[in-house]
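Undergrad: sequence and predicted structure below; questions after.
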Amino acid sequence: MSTVRRYALLACVCALLAACTPLSPPAASTAPVPAPVPVPVPVPAQPSLPHGARVLHIAPQESLLTITVRRGGPLARLGHDHVIASHTLQGTVAPALGRAEFQFRLDELSVDEEGLRQKAGLTTTPSADAIAGTRHNMLVRVLDAERYPWVHIAARRTGDGTLLEAEITLHGVTRTVQVPTEIVEAADGGRLQASGKLLLKQSDFGITPFAILGGAMAVQDQMELAFQITATAEDTLSAPGSGASPGR
């Protein structure tokens, strides 16, 4: 193997390690470090609904939101696509008003659950260290989750009800998008299921997609969001054996 090819291979390996591993901790210091002062992070406010409007509550154990991000750049073949998921959606739905509002925390997201990777048709298998590195880079370098911990979505039905107009607030930026949605309601009005998918761009929310080596290895700007949400009457959520957990 020529010297040039050896250096090229070494550069590729270094790039892969840089993309999929956490940042190295800073060198230890002997100087005393003051204890951080915890800053409470408020839960986004729930919508103000007319008195008497029936409200259903999202059941997190029956709901799922996933975001698929894909690799890009000339060295994309050395990286992995990723599936990020929230199992902790919380919020309310007012079916008669055609309105819903829900949110989830970024630091509660999972990365690359095996079953979700298979469902998304992803064929590579990242290691546990690579997954941990991806999650660290996502929360710290890309999303600044300490500063912007919540994703908030407010939606309302439009037209014939199969299209939702959703205001998505991410990274401190709010964008309005149209979301084709399938909605199924129980005859007694005590249960609602909604599902849909859409494409978003990270840059639309002021986010710079992760990249190294001048973009030779990068995450594509476009991401695929899909959701399956179940909302039920509050008495159903609190019934014995329902598996529901108290709100945060």
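TA: Happy to help now that I have it.

Undergrad: from here on, just use CA atoms for contacts and neighbour counts.
TA: OK.

Undergrad: the strand of greatest length in the chain packs against which elements?
TA: In the chain, assigned by DSSP state E, the strand with the most residues is strand 217-232. Under the contact criterion of 3 or more C-alpha pairs under 8 Å, 6 or more residues apart in numbering; DSSP states H and E, strand 217-232 touches helix 3-20, strand 56-58, strand 64-72, strand 191-201, strand 211-212.

Undergrad: can you list contacts of the fourth one?
TA: Judged by C-alpha atoms under 8 Å, 6 or more residues apart in numbering, the contacts made with strand 191-201 from elsewhere in the structure are 56, 179-186, 221-233.

Undergrad: so after the longest strand of the chain, what's the next helix or strand?
TA: Downstream of strand 217-232, the first helix or strand assigned by DSSP states H and E is helix 234-237.

Undergrad: the structure to be compared is supplied as follows:
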Amino acid sequence: MTGSGYTFTASDDCRLLLHTGVTGKASKMGHRLTIAVTRWRAEVDWSGDRPIGVDLSAEVDSIDVVHGEGGVTPLLGPEKTLARSNALKTFEAERFPHIGFRTDTVDETAGGFRLIGTLEIHGVSHDHTVDLTVADLGESWGLSAEAVVRQSDFGIKPYSQLMGAMKVVDEVTVEFAAERPKRA
């Protein structure tokens, strides 16, 4: 992309999270996970006072299980490590190490911007739309978005165990949040 813009990466004021659910007859045994993506980069290209393009790339092997709700037992270190390992296998991280989103169009909305583009996961690309909310925080802008991604749309079979009695829900919620100082 050309022009000036912002670069966002994982930091205390920029985060990219995945939220999973659990289903099946034994779902009470499983945890609803919050997974942080710790290595990602989003380049936002600007023209005048508005964004005109976004190019995001995330490294699949940078996922870190940070929280788990539910389950029979608390989600502790060893269980987090196992959940991460299972997710990496599900995503085939060695074969498909990157996830990307690139906009074709950025439209202004009442509360921010609609990002229309292509999402690539697991070597499969699909059209995808993300609604980005922009909030005036005084000295800075607060940016946030949530989007639902269906794993099976990208050739991923959601993780399951106990012969399918407990499995990860096909829809994963992706959450983005950032804060940036206002431009001069």
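TA: Here it is on my side, so go on. A quick note: this is a predicted structure, and the numbers were derived from the prediction, not measured.

Undergrad: all the helices of the second structure, residue numbers only.
TA: All helices of the second structure, identified by DSSP state H, fall at 77-91.

Undergrad: one step back: any idea which of the helices and strands packed on strand 217-232 of the first structure gets closest to residue 115 of the first structure?
TA: strand 64-72 (12.1 Å; C-alpha to C-alpha).

Undergrad: give the aligned equivalent of residue 163 of the first structure in the second structure.
TA: In the second structure, the residue paired with residue 163 of the first structure is residue 114, using TM-score structural alignment.

Undergrad: what's the distance between the closest residue in space to its match that isn't next to it in sequence and residue 42 of the second structure?
TA: Setting aside the residues directly before and after it, residue 114 of the second structure is nearest to residue 131 in space (C-alpha to C-alpha, 6 or more residues apart in numbering), at 4.5 Å. Applying C-alpha to C-alpha, to the nearest Å, one obtains 15 Å for the distance of residue 131 of the second structure from residue 42 of the second structure.

Undergrad: just to revisit the earlier point, in PyMOL, how would I select just the buried ones from the contacts of strand 191-201 of the first structure?
TA: To isolate the buried ones among the contacts of strand 191-201 of the first structure in PyMOL, judged by 16 or more other C-alpha atoms under 10 Å, type:
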select buried, resi 56+179+181+183+221+222+223+225+227+228+229+230+231+232+233
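
Undergrad: for residue 37 of the second structure, see how far away residue 169 of the second structure is.
TA: 19 Å.

Undergrad: same question for residue 135 of the second structure.
TA: Taking C-alpha to C-alpha, one finds residue 135 of the second structure at 23 Å from residue 37 of the second structure.

Undergrad: show me the contacts for the match of residue 163 of the first structure.
TA: By C-alpha under 8 Å, 6+ apart, the neighbours of residue 114 of the second structure are 106, 107, 108, 129, 130, 131, 132.
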